[in-house]
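1. this one's sequence-less:
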């Protein structure tokens, strides 16, 4: 029995272990293919998330804007500070404020969305 174990130990001692260059190159190619698939998908997801976040920030600022109008009867004097006094979670910027209309903007990443007055829809077009 001991001769069998000694032969096995001798065979294991002679054997070289490790990866060949071809095996390593194949692994690198597989990793490259996976990255080529994953990175564009991730960037598209990130853009959609920023776009949706900017729209949601504008949408969440509207109640504070309307509360300001209800308190003052005008949008004049409205700014980011007065809106955060009404709702601390507001993260929109006041571009302009007139007696009967306003323009607010929210930016997330490279995307900006606007709301140009109480009846306007949220859009990516800057206020005029």
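-> Yes, it's here. Just so it is clear, the structure is predicted and the values come from calculations on it, not from any experiment. Residues are numbered from 1 along each chain as shown.

2. rest of the way, CA atoms for contacts and neighbours
-> Fine.

3. Surely residue 120 forms part of a strand?
-> No: counting by DSSP: H, G, I helix; E, B strand; the rest coil, residue 120 falls outside a strand, being coil.

4. can you count the residues close to it?
-> When counting by other CA atoms under 10 Å, one arrives at 11 neighbours for residue 120.

5. can you check residue 104 too?
-> With other CA under 10 Å as criterion, residue 104 counts 24.

6. so who does it touch?
-> Residues near residue 104 by CA atoms under 8 Å, 6 or more residues apart in numbering: 58, 92-96, 114-116.

7. ok, now with 6 Å
-> 93-95, 114-115 (CA atoms under 6 Å, 6 or more residues apart in numbering).

8. Make TSV from those residues and add neighbour count and distance to residue 72 to it.
-> Shown next, in TSV, are these (neighbours: other CA atoms under 10 Å; distance: CA to CA, whole Å):
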residue	neighbour count	distance to residue 72
93	19	19
94	20	16
95	17	18
114	27	23
115	26	20
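
9. another structure for you, compare them:
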């Protein structure tokens, strides 16, 4: 007796339900991951402003040690860092009268992203100036770790 063995058909590929489940999982992961990624990219751009202004501050301290005053001319500073790519450098304003000379410089974000508006980072001879920096309104991208003070009643 000759018995033919029938083998079940081997299925190749995925079902529509399996593909839909995978697409939903990828969508959920993207919904959580993309905003975090965009914040980290913007945070790194903000860190560029902080690094540049810290270099300006260090150069200003060297300049005042040599000349006795702060300068308003960036070309007179010996800065070993390139100008920020994503920020427009403001002008340096200095006050060299009296016993405590001061200087201030503000960088403004060149192109605001879709999720973040334009913001500024300000440094003085003391370092980061939270009172005049609008980056405090964006704690998710603020690399300084400084937070806005709670309003007093």
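-> Sure thing, it's come through. On a predicted model such as this, the values are computed, not experimentally measured, just so you know.

10. ok, back up a step: closest one to residue 29 of structure 1 out of the contacts of residue 104 of structure 1, please.
-> residue 114 (45.0 Å; CA to CA).

11. Quickly find the element holding the equivalent of that closest one over in structure 2.
-> Counting by TM-score structural alignment, residue 114 of structure 1 lines up with residue 122 in structure 2. Element membership for residue 122 of structure 2, per DSSP states H and E: strand 120-124.

12. distance between that strand and the chain's centre?
-> 14 Å (CA atoms, centre = their mean, to the nearest Å).

13. again, but for stretch 52-64 of structure 1
-> Centre to centre, stretch against its chain (CA atoms, centre = their mean), the figure for stretch 52-64 of structure 1 is 15 Å.

14. average distance between that stretch and structure 2?
-> After superposition onto structure 2, the mean distance of stretch 52-64 of structure 1 to its aligned counterpart is 2.3 Å, using mean CA distance after the TM-score superposition for structure 1.

15. report the longest helix in structure 1, please.
-> helix 21-72 (DSSP state H).

16. sec struct for the counterpart of residue 92 of structure 2 in structure 1, please.
-> Aligned by TM-score structural alignment, residue 92 of structure 2 pairs with residue 95 of structure 1. On the three-state scheme (three-state DSSP), residue 95 of structure 1 is labelled strand.

17. ok, residue 95 of structure 1 to residue 114 of structure 1 distance?
-> 9 Å (CA to CA, to the nearest Å).

18. what's the answer for residue 90 of structure 1, then?
-> For residue 90 of structure 1, the distance to residue 114 of structure 1 - CA to CA - is 14 Å.

19. if we can go back for a sec, which SS state does the closest residue to the match of residue 114 of structure 1 other than its chain neighbours fall under?
-> Excluding the flanking residues, the one nearest residue 122 of structure 2 by CA to CA, 6 or more residues apart in numbering is residue 106, at 4.2 Å. Three-state call for residue 106 of structure 2 (three-state DSSP): strand.

20. likewise residue 4 of structure 1?
-> Residue 4 of structure 1, by the three-state scheme (three-state DSSP), is helix.

21. Neighbours of residue 59 of structure 2, how many?
-> When neighbours are counted by other CA under 10 Å, residue 59 of structure 2 comes out with 20.

22. so what's it up against?
-> Residues in contact with residue 59 of structure 2, defined by CA under 6 Å, 6+ apart, are 77-78.

23. how about it, what's its partner in structure 1?
-> Using TM-score structural alignment, residue 59 of structure 2 pairs with residue 64 in structure 1.

24. gap between its match and residue 80 of structure 1?
-> 10 Å.

25. Could you list the buried residues of stretch 65-81 of structure 2?
-> 69-72, 77, 79 (16 or more other CA atoms under 10 Å).

26. which of those lies closest to residue 27 of structure 2?
-> Nearest member of the buried residues of stretch 65-81 of structure 2 to residue 27 of structure 2, counting by CA to CA, is residue 79, at 45.6 Å.
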